[in-house]
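In: structural data only, the sequence is not supplied:
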């Protein structure tokens, strides 16, 4: 899969710092929440989890992927969009038996880099917007008797705006220029049906599960 980017999203740790871990606890807490939101709103992964393509522990595997991405920033001094894309791509293939061919891994990676840069500048608007939308979706699930999806990231006690008790349902449809993975829901092809790659009306190649 050939990927062409105008901006690689490259970031590096400040001089004297061993990793990209944000030194301010509020910044780091919001970044971790933002990563969770970016992963949870990724439709390719959501469909795989809902269909238990990763087995009975599919939901836990999604949380593991979230932690895996967060750990990249804790352990690495340099990172870019392609690096995160490769981690997501390999995780989907290894844990869910899914080959992502629609480049949604790149979009998720771009969103994560964007969130990191914003949190580093104490700009948490994108994270708060994503979290509000997540809460709205969870409230809808509860109202209609659907299974809820709990985010496994601890809140920051010093930042009540992103606590689990926040019931604000006023979301911003503009999403603060956040690239949206939800616009085109990827179509997933079961491993029991071998098909040639299909391109949808928007030019995206559908996501297919690999055959064992």
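Out: Thanks, I have it. All values derive from a computational prediction rather than experimental measurement.

In: please count neighbours and contacts with C-alpha atoms only from this point.
Out: OK.

In: A strand includes residue 14, no?
Out: No. Going by DSSP: H, G, I helix; E, B strand; the rest coil, the assignment for residue 14 is coil, not a strand.

In: just give the nearest non-adjacent residue to residue 91, would you?
Out: residue 65 (7.1 Å; Cα to Cα, 6 or more residues apart in numbering).

In: want to compare, so here's the second one:
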């Protein structure tokens, strides 16, 4: 396989944005960032992953193999004490490879779709933090797909999640109750009674 062609300078800002949008819609990564599973600098680690991927694509003199990219994504999650066993790493890697090829050709239509999809998505995630090296605790119940994933796959070919740098708008509920099993039960924020 030939070494990669030089990346066109005019495509750089589009490709950077595409990487950021792609990773911002990856539930496993975003849950790790929002919950600081990698510590207080979890967001900085996610941003480093974006930069590492950009550099891998644009500065590498070696051919780009999807397996190498999958390893890079997996290492990024591991740095945040997170595992994804739902196939989302392969999905995200494939989307990034396609995005790179399109940007090399001056085609930015996928980035437009990503922009649109990032403004119309719900968060549905079942990602769990990895709590150590023990085999029993390293299993992860990870699911990066939401109820709207068929639409998302059509629009952007990506799993849905909250974007990097975006916080959840809802304020914490003041009527949370600690349950016996360690879960927090949150009551409705709607006032009780009939509307007049």
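Out: Arrived safely, thanks for sending. All of these numbers come straight from a predicted model, not from anything done at the bench.

In: fetch the TM-score of the aligned pair.
Out: Here the TM-score for the pair of chains, by TM-score structural alignment, normalised by the length of the second structure, is 0.61; 140 aligned residues with a Cα RMSD of 3.0 Å.

In: isn't the residue nearest to residue 91 of the first structure up against residue 90?
Out: No. Residue 65 of the first structure is not in contact with residue 90 according to Cα atoms under 8 Å; the separation is 10.4 Å.

In: the more surrounded of these two?
Out: Applying other Cα atoms under 10 Å to residue 65 of the first structure and residue 90 shows that residue 65 carries more neighbours, namely 19 against 15.

In: now the spatially most central residue of the first structure: how far from residue 108 of the first structure?
Out: In the first structure, the residue lying closest to the centroid (Cα atoms, centre = their mean) is residue 39, at 2.1 Å. The gap separating residue 39 of the first structure from residue 108 of the first structure is 7 Å, by Cα to Cα, to the nearest Å.

In: list the residues that contact the residue nearest to the centre of the first structure.
Out: 45, 62, 66, 108 (Cα atoms under 8 Å, 6 or more residues apart in numbering).

In: now which residue in the second structure aligns to it?
Out: Mapped onto the second structure by TM-score structural alignment, residue 39 of the first structure lines up with residue 23.

In: next one: residue 108 of the first structure
Out: Residue 108 of the first structure maps onto residue 92 in the second structure, by TM-score structural alignment.

In: can you tell me the element its match falls in?
Out: According to DSSP states H and E, residue 92 of the second structure maps onto helix 88-104.

In: tell me the first helix or strand C-terminal of that helix.
Out: Counting by DSSP H and E, the next helix or strand C-terminal to helix 88-104 of the second structure is helix 109-119.

In: contacts for that next one, please.
Out: 14, 17-18, 21-22, 25, 99, 102, 152, 155-156, 163.

In: and of the residues you listed, the nearest to residue 128 of the second structure?
Out: Closest to residue 128 of the second structure out of the contacts of helix 109-119 of the second structure is residue 25 (16.7 Å), distances taken as Cα to Cα.

In: separation between residue 50 of the first structure and residue 190 of the first structure?
Out: Separation of residue 50 of the first structure from residue 190 of the first structure (Cα to Cα) stands at 14 Å.

In: one more: residue 53 of the first structure?
Out: Residue 53 of the first structure is 10 Å from residue 190 of the first structure, by Cα to Cα.

In: same check on residue 136 of the first structure?
Out: Distance from residue 136 of the first structure to residue 190 of the first structure, by Cα to Cα: 30 Å.

In: sounds good, over and out.
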